[in-house]
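Engineer: could you work out the structure for the sequence below:
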Amino acid sequence: MNKVIGIILLVVGIILLYFGYQAYNSPASEVSQAVTGETTDDAMWYLIGGVVAVIVGLYGTVRGRK
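Structural biologist: All right, here's what the predicted structure looks like:
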């Protein structure tokens, strides 16, 4: 994997984690957590996508071709 693609994935992953954190702490999510006991789907998808993108981006950056 190209190092540039790895860096791009790393940045995208960090952005997704930020949006996931914001969605997780939003008032709508807190109400949903109080009523159902579960996190909203949007927050979970942002967090899962962010973690996957960060892991793949780190791997691509460390192991990528020059």
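
Engineer: C-alpha from now on. contacts and neighbour counts both.
Structural biologist: Fine.

Engineer: all the strands of this structure, in order from the start?
Structural biologist: With DSSP state E as the criterion, the chain has no strands.

Engineer: next, the structure of the following sequence, for comparison with the previous one:
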Amino acid sequence: MFRFGYAVFRAGVLPRWSGVALVGTQGLPEAAQLFAAGVRDLGIAGMGAGLLAAGPASVSGA
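Structural biologist: Predicted coordinates for the structure are as follows:
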């Protein structure tokens, strides 16, 4: 998940905060894992919302 989150942040195609949410929740102690899972889920949901807000991509050619 670290590499995926970093790639999302660097690419800037999806919301950058969602990449930070994925990277920031790695390696936390066991007591914080429940909270970290919620933050990760929000990050994934943010990526989906970003894709839906962008709309369909136009295909040119052919």
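
Engineer: for structure 1, just list every one of the helices.
Structural biologist: With DSSP state H applied, structure 1 shows helices at 3-24, 27-36, 41-63, listed in chain order.

Engineer: quick check, central residue of structure 2?
Structural biologist: S18 (3.4 Å; CA atoms, centre = their mean).

Engineer: excluding its backbone neighbours, what's nearest that residue?
Structural biologist: G43 (4.1 Å; CA to CA, 6 or more residues apart in numbering).

Engineer: got a list of what the one you found touches?
Structural biologist: Contacts of G43 of structure 2 were listed using CA atoms under 8 Å, 6 or more residues apart in numbering, and they are W17, S18, G19, A21, L22.

Engineer: then I7 of structure 1?
Structural biologist: With CA under 8 Å, 6+ apart as the criterion, the residues that contact I7 of structure 1 are G57, L58, G60, T61.

Engineer: that older thread, tell me the residue in structure 1 aligned with the residue nearest to the centre of structure 2.
Structural biologist: In structure 1, the residue equivalent to S18 of structure 2 is G13, according to TM-score structural alignment.
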